[in-house]
Every structure is written in C-alpha cells, then in structure tokens.
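Engineer: sequence unavailable; structure follows:
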C-alpha cells in the first residue's frame, strides 16, 4: 500500500527544489506538506514560494511520485522524511534541511551520539593522507561516527578509517543516491553499507545533478556533525564552503596545522591564524570537545607499521616498485613486470598489509 504521507513529502521536495533553502519556514506556516498541498490555489503564496516553486506546486500532485516511491523500495533505498524518527535530528532542526533524504546502508549511522565531519582536498599531499588516516583512525576507534563526502582524497581516507575500525560512517553524495562518484569508490561504498555505515543523498534515483549538487551537499555534511575537522585545504575550495556552513550552524571547527609553504595547507593555516578553528595535531582535542577522554597515544605520530606479513610473489614485486612518490597503476605494473590485473591485486594486498597507501586518482605510494 502506498504511503500518502511519504508521497506528500516527495511532492514538497520537488516543489522546493535542490537546496530547500526555506523548508523550515514553509513547515512553520503549514505544519505538514499535506496541509500546504491543500492550500495551493486557495491562498496567496507569492510571498512564500518563488514563481518557479509556485508553478510546480500547482502542476504537480503527490500521486505523481508513486512510481518513484516504488522504485526506491525495489532498489532497497530508504526514503527518510523529515517527520520520521530515523531522519537525523541534527539535520531536522535546520531551516534548510532537505524534506526527504534517500539512504542506503545502516540508517542508525545517521543518529550516532558523537559525529565528526572530516573534510579536505581531493588531491592531498602524502602529509594530508597520513594525517587523515591518523586522526580518522583515532576518532573511529573512540566510536565517533565519521561524516564525509565519499569523494576522492581525504574524504575517502576518513571513510576508510571508519571501515577499518568497524565504526559508523556516513557518506553524503552530491549526486543521485544510485550513483557513486567517483566510480572508483564503489567498493568503498559497498564496504560502508555492508558494515555499520550509511550513504545518503537529497537527490532521488536517476535524478540529474550538476556541479551545484556538490556544493549543496556540503551543508548536509556540516549539519550531520557535532564538529568539523579540516585536514588539508586550499584557501578557495569546496572544503572551505563546508566550513562556512559549519560556522552558520554553530558547529565547532578544527584544523590540522600544515606546512606554511604548501598551497594545499593555505586554507587550514588561515583558519588557525584567524582564530576560526582550533588546532588538531591529533584527535585528542576533538575528542575532548565531544566529552570523550582520549586514549593514551604512542609517541610515534605516523601510522603504525604492522609486523612484516607474508606476501605473494606479485606483492613482493610490487613492493620493490613502490616509492614514496605516488604513482598510477600503469607505471607501477610496468615497473613490477605484472599485468594490470595482477598489479591491482598486488596493490590491494600491500594496502591491507599496511605497506602501501592509495591516494587521489587511484595512485599508490609506499607507507
């Protein structure tokens, strides 16, 4: 049986459009999407809705969204409406919260008692990758939910740290819920969903989105967290856009101190210089802010190296080919004398063993 209530929320989402800038104002006046729908054509809404929104309100009906709701059920996509218990409370309280969220994976990840957004460059330095792995690992081991954008670079490092620790994590997409971008993160997304993580989007299955979708999702990343940690970012970047939303929502911002000569650290260092963020050389200050006592840390600040594992012949060949400089699959395969398939399997083996680390653009380097 079709849920009329959910259809009305889908209708409201379509009427307001991406960003839902004044969803809270609409609901404050009318209470529910159903009450708004009943008032369309009977009341003057020109001061509340834009001309485009008003046209959609008049032309669309809740019943039109029955096929979308059925498709979501068929795909295993959870439709979370603002009035539902599983809709994240941190987000529901905001004036520009999406009327509807589409979710795959473990929905409980959206309502963890402690959550931190880890954000940063899609093309990070090796320093940024190690810092994200270290701080993300410490937060995840303390049971903190890590929120990020499932993008290349430092987003991926945050999610990987959570998966490795068996901790909850939330990936917020800037695309339709049934599209993973970049496609190279499909495996990571699957690991998140099969563990205790969730992936969400305000865009329905098959919905076309442009570059603006990634900027719109930044507000959701900031809203879902109690604090935001900027690992590495340029002064002008999407990461700094997320920081702006965090400030708007009253979220505490932390930044990892970076090299003063690196443009990749320009944004983080500026935040610290201007007093807009607290320094986070480790997860300890973030955990204390959350009311969690940090575990005693070892004196070594870099990622701990495991005992030497037993490697396959292909992995040993690849280990010799790896350097401290990140390289793509093709040159590494050539240097190791392996086929592309063998090289990829060897790199995965080395990454699991803690010998190699993957970075942005599918590049690998020695730890």
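Structural biologist: It's in. Not measured: the values here are computed from a predicted model.

Engineer: from now on I want contacts and neighbour counts done on CA atoms only, so please keep to that.
Structural biologist: Fine.

Engineer: list the buried residues of the helix with the most length in the chain.
Structural biologist: Ranked by residue count and defined by DSSP state H, the top helix of the chain is helix 126-141. Buried residues in helix 126-141, counted by 16 or more other C-alpha atoms under 10 Å: 126, 128-141.

Engineer: what are the boundaries of the strands in the chain?
Structural biologist: Assigned by DSSP state E, the strands in the chain fall at 78-81, 100-105, 115-119, 145-148, 169-172, 198-201, 227-230, 252-255, 278-279, 356-358, 364-366.

Engineer: now tabulate those strands in CSV and tack on mean neighbour count and distance to residue 91.
Structural biologist: Shown next, in CSV, are those (neighbours: other C-alpha atoms under 10 Å; distance: least, C-alpha to C-alpha, whole Å):
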stretch, mean neighbour count, distance to residue 91
strand 78-81, 22, 12
strand 100-105, 23, 10
strand 115-119, 29, 12
strand 145-148, 31, 13
strand 169-172, 30, 13
strand 198-201, 26, 12
strand 227-230, 26, 14
strand 252-255, 25, 16
strand 278-279, 20, 24
strand 356-358, 23, 32
strand 364-366, 21, 36
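
Engineer: now distance to residue 220 too, for those, in TSV please.
Structural biologist: Formatted as TSV, those follow (distance: least, C-alpha to C-alpha, whole Å):
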stretch	distance to residue 220
strand 78-81	14
strand 100-105	10
strand 115-119	10
strand 145-148	10
strand 169-172	7
strand 198-201	9
strand 227-230	12
strand 252-255	15
strand 278-279	22
strand 356-358	27
strand 364-366	30
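
Engineer: this is the other structure I want to compare:
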C-alpha cells in the first residue's frame, strides 16, 4: 500500500531562475533646460539568481516555490561607504526574492500566478524591449511606468495573475510599495492590462493603474491617482508586406486624481495618444505622441513634509506633466521618437541599442542613448539522473 501511494505522488524537481540585466542610458536634456527630467546617466548591472522546487501535480498543473537574491551595482558607486579600506560588498545585495508560482494549462487558455517577491519581468509592466511583435505590453504608454523605474524597481511585492488565450492576454497585479512607518508612506498600486483580437488586423484592450499614496508616522494626507486607458490597435502588415511590423495604436487616457489633504475633490484629466511602430528585420522606429491635460497634477505640489510629491507619487514618464508647475489643466503636446536596433541573438538573450528624442510644445527637449542587454533563464528544471 505504501508503495502504491508513493508511486501516485508527484515527484518534486529542483528548478532555477536566472536573470541578468545591463543598462547604459545616457540622458541629455539641456536643450529643454531640464524642465521635466534632469540630465544624468544610468549605468548599472543586475544579477537575480533564484533556486527552488517545482511540483508537477499533473501534466497541466505545476506549482513552484523559489527563493533568490537581487544583486545590483550602479557603475562607479561604492557599495559600502567612503572608507576606501573597506572590502565588504554586502551593499550589492539589495533584497531577497521569494515567491510561489502556479502554471496551469486549461482546455482553451493558460493561467499563471505569482505571490511573494518576484521579478517584475514576469509582468507586462516589466521590460517591454522585446523583438516579438505579438508579445503583450508593447502598447503600454510610458505614462504608466517609466523606463528608469522598470530597471530600478525590478521586483513586485505582492500578487500577479495572468491568463492568455489564442489572440488575447489579461493580467492584474498588486504591488505593495510602502509599509506604514517612520518617514515611509503606506502605499500600493494595482495595475491591469488586457488585449484581445477582434479581427485579424484589429485588437482592443486597456491599461489601468490605481495608486493609493497614504500616511506615514509623522505626516498625514492621502493622494489617489487613477489612470485608465482603453485602446485600439491596428495591424497594417497587409498594407505594407515589405515590412516585418507596422502597427498603429490609439489610446484614450483618462486620469482621476485627488489630494485629500488639500480637499481637491476628484479632478479629471483627459488626453489621447497615437503610437506608430515600424520595423524591418532588426531595425525599427516607434513614435508616441500625446495631446491633452497634464496627467501628473500634483507633481510640484508640496506634501505635508514640505517637499513636492514628485516621482515618489508618480511612477511614469515625467514628460506627461505637459507643463511644469501647477497649470496642469492647460492642454499640451508630448512626442517621444525612438529609433532602435534589436537583433535576435538567442531566445534567452535580448540586445537593444536605441536612441530616443523628446519633444513638447516648446520644441526639442533632449534625447537619450541606450544600450540594454537582458538574459533570462526562466524555470529551468534540474532533473535527477536516477
């Protein structure tokens, strides 16, 4: 009887998940007087090894538990202190990762779930620099998460649930950003993305974000930041068969903002964005143009500590402020033009060289030169030879 029971039990397998990211992003915004973003250089590398156990309970369902560490280094920055005699490098270890994962294959769909502290790349709000035209998340405006934040805030602390069917993908996540404490605000963000095919050349979907920015031990005052963006995406590949990808996407962007401390009430912000992406083999152009009200109304508003809310509240591209200061209701324009070279090196290796030019109603604001190298070895199984 014991032999029969043990034979029926699933056998656990050792698995590992390994990610490596290298980013060089030189930002020069002197042309626009550094109105929205200060000139700087992001030059850093990250290694995220994780090890754990996979339990395949059936041919279609697998449970996983993994634990790892986030090793990160800003190039040129000491990981410890001003003491040049110090050889302790514990400052390189930013945080632990530990999560439960579920992979299930259903009759007409797949289901993936994560709970704990896990890499943001599992989400469509992680890295969107991918050569695959069908990869979901390529049409998420940088209003929802900036390029810098994708890289620096590389882990989600909470829950992720994603489901995919032929021609569609849906996702929702909860990221707990701050635990109530001394000089640390309680805050969390709920993000959702969905996209489904209507016709072979037409897809519809949404991007949504709810950010709750609450109190700390010393200061009170709650800010609610809600942004919802339904969109239509048109594939123009049939009209331009000589190109590998031609896509046109229209977003309607609706922001709802409230600063309860200043009793602003619910303040809406309206806008629209058109995105055109063209790619031939490894070379592509992507242009995003937004017109509407500023989507970060309290960016320059002083909080209860006297400091502007700034990037602590708004996690997106600061150019969506449209105008600096408090005149965010006046409509304006922002245009982001990107040229990139992205060869397909290997399925687990992603290399991208790009330059981004930024324009507003005042003209040319500045540009970026970027080099990104990403290696992902996800859920590789270590099988027992016996």
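Structural biologist: Arrived safely. All figures in this text were calculated on a predicted structure; none of them were measured in a lab.

Engineer: let me see the TM-score of these two.
Structural biologist: TM-score for the superposed chains, counting by TM-score structural alignment, normalised by the length of structure 1: 0.27, backed by 164 aligned residues with a C-alpha RMSD of 6.9 Å.

Engineer: of all the buried residues of helix 126-141 of structure 1, which two lie farthest apart?
Structural biologist: Farthest apart among these by C-alpha to C-alpha are 126 and 141. That separation is 22.2 Å.

Engineer: which stretches of the stretch 151-300 of structure 2 form strands?
Structural biologist: If you assign secondary structure with DSSP state E, counting those that start in this stretch, the strands in the stretch 151-300 of structure 2 sit at 155-165, 168-178, 187-199, 202-213, 223-235, 245-259, 267-280, 283-292.

Engineer: what angle do strand 187-199 and the fifth one make with each other?
Structural biologist: Compare the direction of strand 223-235 of structure 2 with that of strand 187-199 by axes from the mean of the first three to the mean of the last three C-alpha atoms, to 10 degrees and you get 20 degrees.

Engineer: can you check the second one too?
Structural biologist: Here strand 168-178 of structure 2 runs at an angle of 170 degrees relative to strand 187-199 (the same axes, to 10 degrees).

Engineer: cool, and the longest one?
Structural biologist: If you take the same axes, to 10 degrees, strand 245-259 of structure 2 sits at 150 degrees to strand 187-199.

Engineer: what angle sits between strand 245-259 of structure 2 and strand 267-280?
Structural biologist: Going by the same axes, to 10 degrees, strand 245-259 of structure 2 makes 160 degrees with strand 267-280.

Engineer: what packs against strand 245-259 of structure 2?
Structural biologist: Strand 245-259 of structure 2 sits against strand 223-235, strand 267-280, with contacts defined as 3 or more C-alpha pairs under 8 Å, 6 or more residues apart in numbering; DSSP states H and E.

Engineer: now do the contacts for residue 67 of structure 2.
Structural biologist: 50-52, 96-99 (C-alpha atoms under 8 Å, 6 or more residues apart in numbering).

Engineer: what ranges do the helices span in the stretch 101-250 of structure 1?
Structural biologist: 126-141, 154-165, 186-194, 212-223, 238-249 (DSSP state H, counting those that start in this stretch).

Engineer: can you add distance to residue 284 of structure 1 and give those helices back as CSV?
Structural biologist: Output for the helices of the stretch 101-250 of structure 1, formatted as CSV (distance: least, C-alpha to C-alpha, whole Å):
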stretch, distance to residue 284 of structure 1
helix 126-141, 8
helix 154-165, 16
helix 186-194, 25
helix 212-223, 20
helix 238-249, 20
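
Engineer: out of those helices, which one sits most buried?
Structural biologist: Most buried of the helices of the stretch 101-250 of structure 1, by mean neighbour count (mean count of other C-alpha atoms under 10 Å): helix 154-165, with a mean of 26.

Engineer: packing partners for that helix?
Structural biologist: By 3+ C-alpha pairs under 8 Å, 6+ apart, helix 154-165 of structure 1 packs against strand 115-119, helix 126-141, strand 145-148, strand 169-172, helix 186-194.

Engineer: and residue 105 of structure 1, which of the ones you listed is closest to it?
Structural biologist: Nearest of those (C-alpha to C-alpha): helix 186-194, 4.1 Å.

Engineer: show me what the closest one is packed up against.
Structural biologist: strand 100-105, helix 154-165, strand 198-201.

Engineer: between those, which one is nearest to residue 59 of structure 1?
Structural biologist: strand 100-105 (19.8 Å).

Engineer: so the closest one versus helix 186-194, what angle?
Structural biologist: Going by the same axes, to 10 degrees, strand 100-105 of structure 1 makes 90 degrees with helix 186-194.

Engineer: still on that earlier bit, CSV for the helices and strands packed on helix 186-194 of structure 1, including distance to residue 352 of structure 1?
Structural biologist: CSV is the format used below for these (distance: least, C-alpha to C-alpha, whole Å):
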stretch, distance to residue 352 of structure 1
strand 100-105, 23
helix 154-165, 10
strand 198-201, 22
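
Engineer: and these: which comes nearest residue 244 of structure 1?
Structural biologist: helix 154-165 (17.7 Å).

Engineer: please identify the helix or strand for residue 148 of structure 2.
Structural biologist: helix 147-152 (DSSP states H and E).

Engineer: many thanks, we can stop here.
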